[in-house]
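In: this one's sequence-less:
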């Protein structure tokens, strides 16, 4: 929490945190004020909230630096965006202080500017399953293939999270955990 600059932590259940973070996410750009920091879940700690969005135009550089710093300290860090109502997906994967991959598909024509790094093995296997080339360049890909890939990636963030660690959408009571979840204020919310 200190590495992220989070303050004023309050113990809270996952359900209450989900409600608070959802409220913040849907109440306008000025409300990125709270992040839920989970207890350790099968070796992972989740930080959940709009403030952690790797494809937010105002925060993408900060989130990238945040993941680099976290991965330098803990080995790996990941940031995800998932719009459960067809709003798209994004993922940022960092290891040992370096970003390995960032990809964003929200339907915004500027999404490709956020792409960094080589496609993940999971991305390649999904493309292969679709009959698309596993190595590609968006500049030379056919419009039909580009559209098919965009539709596939609109929902891919939770799948990648589960493949590389843990997805908040697949949490069950059987997942081993230790500690207490906390809802904390972001540096931006204090200004």
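Out: Looks like it arrived, so ask away. Keep in mind the model is a prediction, meaning the values are calculated, not measured.
In: going by C-alpha atoms from here, please, whenever you check contacts or count neighbours.
Out: Will do.
In: how much space between the spatially most central residue of the chain and residue 143?
Out: The residue lying closest to the centre of the chain (CA atoms, centre = their mean) is residue 80, at 0.8 Å. To residue 143, residue 80 is 26 Å away according to CA to CA, to the nearest Å.
In: past the longest helix seen in the chain, which element shows up next along the chain?
Out: Secondary structure assigned by DSSP state H gives helix 60-74 as the longest helix of the chain. On the C-terminal side of helix 60-74, the nearest following helix or strand under DSSP states H and E is strand 76-83.
In: which residues sit against that next one?
Out: With contacts defined as CA atoms under 8 Å, 6 or more residues apart in numbering, strand 76-83 is touched by 52-55, 63, 67-68, 70-71, 88-97, 155, 157-158, 161.
In: which of the residues in it are buried?
Out: 76, 77, 78, 79, 80, 81, 82 (16 or more other CA atoms under 10 Å).
In: check stretch 69-77 too.
Out: Quick answer for stretch 69-77 (16+ other CA under 10 Å): 69, 70, 71, 72, 76, 77.
In: circling back: tell me the one of the buried residues of strand 76-83 nearest residue 15?
Out: residue 82 (17.9 Å; CA to CA).
In: measure that closest one to residue 187 for me?
Out: 23 Å.
In: and what of residue 161?
Out: On the measure of CA to CA, residue 161 and residue 187 end up 26 Å apart.
In: one more to weigh against that first structure:
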């Protein structure tokens, strides 16, 4: 049973990729992404396959999730990638932004190893503004100049920043190790490093999402919700444009 509406917005940390489309027209989003056979689902239950809190449960997404409008944005989770994913993400966001005004892609993968990655693609009014994809098993890809949403945030490697500012490049590693031994959460370890060094906040996909559309981690009872969530069947040919 839900204490509020099944489509009430509650915060979560995504695991994987998602798109944010600046529209409240869910039917238009379904059409633009080539999605078929939408069926209504409870938003919070349907989000679990993309919620890092449930990442150990190996939940089956069983489709592409399209959210209700959230503060004027419709989010799409589970849209499959292509082999040429860097170029296609940029092309898709750019093409869709001609119709919707803005379309963004974000990614956050945290598996505790070298496969950790994050990224964002920001397209507005038919123009690609920025593409960043870092980590994972490939080389980092950065396209376009710094977006205003990145102002004041650290995009470079933490060790490189520490070295450039007169600190040992492994200082953060030491804070991580000592903080872990002391049972401190990562947020507290990072705050202590910032107090010591003055290092800026990190540019990460959730922060960029909060500054350019909305962050799933900051959903709340104050988030305006319009409509309902649906799960839909992805197209056989992935060509949203």
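Out: Right, received. Where do you want to start? Computed from a predicted structure; not experimentally measured.
In: if we can go back for a sec, what about the contacts of strand 76-83 of structure 1, which are in strands?
Out: 88, 89, 90, 91, 92, 93, 94, 95 (DSSP state E).
In: so what's the alignment partner in structure 2 of the fourth one up against?
Out: Per TM-score structural alignment, the equivalent position to residue 91 of structure 1 in structure 2 is residue 120. In this structure, residue 120 of structure 2 makes contact with 104, 105, 106, 107, 130, 131, 132, 133, 205, 208, judged by CA under 8 Å, 6+ apart.
In: what's the neighbour count on the residue in structure 1 that residue 73 of structure 2 lines up against?
Out: Using TM-score structural alignment, the equivalent of residue 73 of structure 2 in structure 1 is residue 44. By other CA atoms under 10 Å, the residues close to residue 44 of structure 1 number 15.
In: pretty sure residue 44 of structure 1 is touching residue 167, no?
Out: No. At 9.9 Å, residue 44 of structure 1 does not count as touching residue 167 under the criterion of CA atoms under 8 Å.
In: tell me where structure 2 has strands.
Out: Under DSSP E, structure 2 gives strands at 16-21, 36-41, 64-66, 69-70, 74-77, 102-109, 117-124, 127-135, 141-143, 225-226, 229-233.
In: next, the buried residues of the third one.
Out: This points to strand 64-66 of structure 2. Quick answer for strand 64-66 of structure 2 (16+ other CA under 10 Å): 64, 65, 66.
In: which helices and strands sit right next to it?
Out: Counting contacts by 3 or more CA pairs under 8 Å, 6 or more residues apart in numbering; DSSP states H and E, strand 64-66 of structure 2 packs against strand 74-77, strand 229-233.
In: now, of those, which is deepest in the fold?
Out: By mean neighbour count, with neighbours taken as mean count of other CA atoms under 10 Å, strand 74-77 ranks first of these at a mean of 24.
In: give me the mean deviation of that one from structure 1.
Out: Per the superposition on structure 1, strand 74-77 of structure 2 and its aligned residues are separated by 1.0 Å on average (mean CA distance after the TM-score superposition for structure 1).
In: can you name every helix or strand that that strand contacts?
Out: strand 16-21, strand 64-66.
In: go again with 10 Å.
Out: Secondary structure elements in contact with strand 74-77 of structure 2, counted by 3 or more CA pairs under 10 Å, 6 or more residues apart in numbering; DSSP states H and E, are strand 16-21, helix 26-32, strand 64-66, strand 102-109, strand 229-233.
In: a markdown table for those, including distance to residue 175 of structure 2?
Out: As requested, these are exported to a markdown table (distance: least, CA to CA, whole Å):
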| stretch | distance to residue 175 of structure 2 |
| --- | --- |
| strand 16-21 | 27 |
| helix 26-32 | 44 |
| strand 64-66 | 39 |
| strand 102-109 | 22 |
| strand 229-233 | 42 |
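In: quick one: closest of those to residue 180 of structure 2.
Out: strand 102-109 (21.1 Å).
In: thinking again about what came up before, need the max-distance pair from the buried residues of stretch 69-77 of structure 1.
Out: 69 and 76 (9.6 Å).
In: what is in contact with the two at once?
Out: When CA atoms under 10 Å, 6 or more residues apart in numbering defines a contact, the residues bordering residue 69 of structure 1 and residue 76 alike are 94, 95, 96, 97, 98.
In: most neighbours, which of these?
Out: residue 94 (24 neighbours).
In: now do the contacts for that one.
Out: With CA under 10 Å, 6+ apart, residue 94 of structure 1 has these contacts: 64-72, 75-79, 100-102.
In: switch the cut-off to 7 Å
Out: Taking CA atoms under 7 Å, 6 or more residues apart in numbering, we find residue 94 of structure 1 in contact with 67, 68, 71, 76, 77, 78, 100.
In: as TSV, those with distance to residue 22 of structure 1 would be great.
Out: Output for the contacts of residue 94 of structure 1, formatted as TSV (distance: CA to CA, whole Å):
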residue	distance to residue 22 of structure 1
67	22
68	26
71	26
76	26
77	22
78	20
100	29
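In: which of those are still contacts in structure 2?
Out: Of the contacts of residue 94 of structure 1, the ones still in contact in structure 2 (both residues aligned by TM-score structural alignment, their matches' CA atoms under 7 Å) are 67, 68, 71, 76, 77, 78, 100.
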